[in-house]
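**Student:** Pasting the sequence and the predicted model now:
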Amino acid sequence: MSILKKPRSLESSRQGDIVSLKDSIKALLKAYRLQGKLNEVTVVASWERVMGKAVALKTKEVYVSNGKLFVRLTSAPLKHELVMAKTRVMELINSEVGEAVIKEVVFL
């Protein structure tokens, strides 16, 4: 009488090695210290979506440096209006990224 063993499946033996793609990418970004730069790029890329088409059309340049968002506008009245709502703009941008990337907004 021989005892037949169930063959171990390859999947179950490697179950402990499986890491989700999301976790792998996070680990990679952390290892290479790229998360901060990626967040800055996300801020610039999402400017039109967050602020709307009308503001984007009057925006000449958007860039991030040392936690500050610099926005060059072509309309003085729009600049004045956005300066008054600076805190709200910062909140919208940071909520889009999911963390506090921007510490200050400067309108040029």
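**Tutor:** That came through, no problem.
**Student:** From now on I want contacts and neighbour counts done on CA atoms only, so please keep to that.
**Tutor:** Will do.
**Student:** Find the nearest non-adjacent residue to residue 103, please.
**Tutor:** residue 67 (5.4 Å; CA to CA, 6 or more residues apart in numbering).
**Student:** now that neighbour: how far from residue 102?
**Tutor:** Using CA to CA, to the nearest Å, we find residue 67 at a distance of 5 Å from residue 102.
**Student:** coming back round to it: am I right that the residue nearest to residue 103 is in contact with residue 101?
**Tutor:** Yes: between residue 67 and residue 101 a contact is recorded at 6.1 Å, counting by CA atoms under 8 Å.
**Student:** Below is structure B, check it against A:
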Amino acid sequence: MAKRLSNESSIGDVLKEIIQSNKLQPGINQVAVNDAWKNLMGNGVNNYTQKITLKGSTLYVELTSAVLRQELSYGKDKIIKMINEELQSEVVKEVVLR
């Protein structure tokens, strides 16, 4: 049972409690990472992106172009840094390109 918050709690505190008690954070992170990928990579990469999945702290990206997959593999650390900066938290620690 969720703990009862006082009537003076801010909306942010109430939302954090709801997210924590209902274990919604992984789903919120999945949506946020998906949006960050689309915003940061642009149309060129998004045209070849099939599926983006976040499992734990590992981001799995399925691409239809082997050449693009090879090019992005050289910049995995930069991709991780850019996504985490966009989300303002340490969500992604590893990227796997498929």
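**Tutor:** Looks like it came in fine. None of these values were measured; they are calculated from a predicted model.
**Student:** before we move on, the earlier item: between residue 67 and residue 102 of structure 1, who's got more neighbours?
**Tutor:** A direct count of neighbours by other CA atoms under 10 Å for residue 67 of structure 1 and residue 102 places residue 102 higher, at 21 against 14.
**Student:** Against residue 79 of structure 1, how distant is that one?
**Tutor:** Taking CA to CA, one finds residue 102 of structure 1 at 18 Å from residue 79 of structure 1.
**Student:** Also residue 100 of structure 1?
**Tutor:** Remark: distance between residue 100 of structure 1 and residue 79 of structure 1 (CA to CA) = 23 Å.
**Student:** Spatially central residue in structure 2, please.
**Tutor:** Closest residue to the average C-alpha location of structure 2: residue 33 at 2.2 Å, with CA atoms, centre = their mean.
**Student:** Tell me which residue of structure 1 matches up with that residue.
**Tutor:** Using TM-score structural alignment as the criterion, residue 33 of structure 2 maps onto residue 43 of structure 1.
**Student:** residues contacting its match?
**Tutor:** Each residue near residue 43 of structure 1 by CA atoms under 8 Å, 6 or more residues apart in numbering is listed here: 64, 93-94, 96-97.
**Student:** Now the helix or strand hosting it: buried residues?
**Tutor:** Per DSSP states H and E: residue 43 of structure 1 is located in helix 35-45. For helix 35-45 of structure 1, burial by neighbour count (16 or more other CA atoms under 10 Å) applies to 39-40, 43-44.
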